[in-house]
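Q: Here's my sequence, what's the structure:
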Amino acid sequence: MSQPSGTPEQLSPDFQKQLVIWAYVCAGSTAVFVWDILNNLRSEYSLLSRRRLSAATVGYFASRIATFVYVLGITFFTSYPLPDCAVAYTAFDAFFPIGVSGTASLFFFRVRAIFHRELLPTIIFGCLWLVVMASSITITVAAGGAIGVGDPTVCVVAVRVSAAFFGLSGIAITVYDTLVFFAISYRLVTNFQPEQRTPGEQIKVLFSGANLPAFSKSLFIDGQMYYMIAVVANIVTTVMDFVPS
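A: Coordinates of the predicted model:
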């Protein structure tokens, strides 16, 4: 939540309402994430203890741990009167690029596996992953720290630049997720479709996944579900960054 105009004693009712809503959103996000961790605890323990450690495994756990620390920290930041808002925000915000980069790396490894480690897709999506990582760092750069306002004290972010600058990360992630989704879908569909199909039929199959083997179709549908959720969430977040509060 960016810094309001006026002194701490002059917090407007509208801004106070925004703070409350933001705190509820953060608390809800943390609750969902904790539920997801508990629901997958057994499989994650198996992944860590029974399989060889790989770059994908490191990326997965980096994503999970960093995201959990970030959402939990921001929940405390928005709902609890912390003694030093600036230090707390810097500590919590440092985990945002790690979580985003870790999550994006998983899709890089998936694309690389689908394309059988071909050089060109590896280079293209490797560069796109670097763009996502760099854009996520802009969140920490754009924020000039945090201050305590009001009584009781509420922590808010002191923004250095235009709030729209925060939307760059959301745009980069949305573009990256879109390209990953279409690249994987195209590869899966073209591997199992007859060449005599017309372009229109191929496009239709690209969105339906018809005639794919069971495993490939499961992977295809899983990608569609993630893409839908991720893109909707990123679009909403980006719009909120660009629309003045």
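Q: CA atoms for contacts and neighbours, from now on please.
A: OK.
Q: The strand or helix carrying Leu72 packs against which elements?
A: Secondary structure assignment for Leu72, by DSSP states H and E: helix 55-79. When contacts are defined as 3 or more C-alpha pairs under 8 Å, 6 or more residues apart in numbering; DSSP states H and E, helix 55-79 sits against helix 13-39, helix 85-93, helix 95-114, strand 154-159.
Q: here's the other one to compare against:
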Amino acid sequence: MSRYVFWATVGAFSWDWIVSFPDEVQLVQKSGIRLPIVTYMLSRLGTLSYIFTAAWFEALPVHGSCQTVLLIACISYLFATPGTAALFFFRVRAVYDRSKIVTIIFGFLWLATLGAAIAFIFLVEADHIGTTDYCIETHVAPGVSAPVIINTCSATLIFFAISWRLARNNSIGDTWGSYLRSFYRGDGLPRFSKTLLQSGQAYYLATVGLNIATMIMILLPSVPPVYQAFLSIPNVAFENAMACRVFRAIHLGTIRPTTSSHNFQAEPRMPQYYEDASRRAARSQLYDNSRPTPLTVTVTTECLREDTSKKSSYISD
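A: As a prediction, this is how the structure comes out:
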């Protein structure tokens, strides 16, 4: 049964990449070749290489050295999981305006994830099953769970750090109740900030369960070595697919605020010509001296300027 799960994971991840490829082209054209974009691409390539090589190791005959194929999978893992973790390191650093303390704390956690992924190469061994060409892990050290554990802890801390920052800065009140409502439901948050919050919640809630299940499978001594890595392939693929989906949604700028200062909703993008015409019409109304200007227009302008400045800060990294 495991081989069907592995190849289904390869197929699902490949299909996700094919479907998202137009957005990725647009992402490169809009942002250019920068460190976050390069990291994004390396994480995608590393994840695809890892899940394909690991599925080959687990489900197909290997006519050469099983240890060599396993080594290729481990090196690919070195780009997959740390690359995915780096995307959220860039995100929390941008939300906190490149704070040195935040950079040091979460940079250390990312380096720990990278170090654990490097150590992963030396913690597993493989050989053929008897006289067959199929491979099996002959030794899986307990330390192989370290990348999963550290990555899960890092993702949890990043999730709470970003959520608290957004809720604290945009809450509708100064009480703990208002902070919690902003944290859990996004009350009072501008549309873009609310999207940052909810996308982080979706990523965390979707991946943490699979991460915990993967850790349990690796750490339980009663689980045979052949099944200890059963969930690692779907876990890495799903985590990367979710992280990249969030990354694209934020950087492509598909969310923009409405004209209400307390009621933000998603709007479809208009062609550039209509956006320019809309801005010209708004300016003509703002500066028309023949009639009084409502006070709400000024409030809306400030709100939009504030949210736009925050948006540029969040996606500048």
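Q: re earlier: quick one: the helix holding Leu72 of the first structure aligns where in the second structure?
A: With TM-score structural alignment applied, helix 55-79 of the first structure matches the range 35-59 in the second structure.
Q: mean shift of that stretch relative to the first structure?
A: Here stretch 35-59 of the second structure, set against the first structure after superposition, deviates by a mean of 0.7 Å using mean C-alpha distance after the TM-score superposition for the first structure.
Q: Tell me roughly how far the longest helix anywhere in the first structure lies from the second structure on average.
A: Assignment by DSSP state H gives helix 214-242 as the longest helix of the first structure. Taken over the aligned residues, the distance from helix 214-242 of the first structure to the second structure averages 0.8 Å (mean C-alpha distance after the TM-score superposition for the first structure).
Q: against the second structure, where does that helix fall?
A: Against the second structure, helix 214-242 of the first structure falls on residues 191-219 (TM-score structural alignment).
Q: Apart from its chain neighbours, what residue comes closest to Thr39 of the second structure?
A: Gly83 (5.9 Å; C-alpha to C-alpha, 6 or more residues apart in numbering).
Q: Give the equivalent position in the first structure for that neighbour.
A: Using TM-score structural alignment, Gly83 of the second structure pairs with Gly102 in the first structure.
Q: corresponding residues in the first structure for the one helix or strand Gln285 of the second structure maps to?
A: If you go by DSSP H and E, Gln285 of the second structure is part of helix 272-286. Here helix 272-286 of the second structure fails to align to any part of the first structure, judged by TM-score structural alignment.
Q: Quickly note the distance from Thr67 of the first structure to Phe92 of the first structure.
A: Distance, Thr67 of the first structure to Phe92 of the first structure, by C-alpha to C-alpha, to the nearest Å: 10 Å.
Q: Between these two, which is the more surrounded one?
A: Thr67 (23 against 20; other C-alpha atoms under 10 Å).
Q: residues touching the more buried one, list them.
A: Phe95, Phe96, Ile98, Gly99, Val100 (C-alpha atoms under 8 Å, 6 or more residues apart in numbering).
Q: Apply 7 Å and report the result again.
A: For Thr67 of the first structure, the contact set (C-alpha atoms under 7 Å, 6 or more residues apart in numbering) comprises Phe95, Phe96, Gly99.
Q: Repeat that for Gly144 of the first structure.
A: Ala158, Val159, Arg160.
Q: mean shift of stretch 9-27 of the second structure relative to the first structure?
A: Mean deviation for stretch 9-27 of the second structure: 1.1 Å (mean C-alpha distance after the TM-score superposition for the first structure).
Q: Centre-most residue in the first structure?
A: By C-alpha atoms, centre = their mean, the first structure has its centre lying nearest to Val100, at 5.2 Å.
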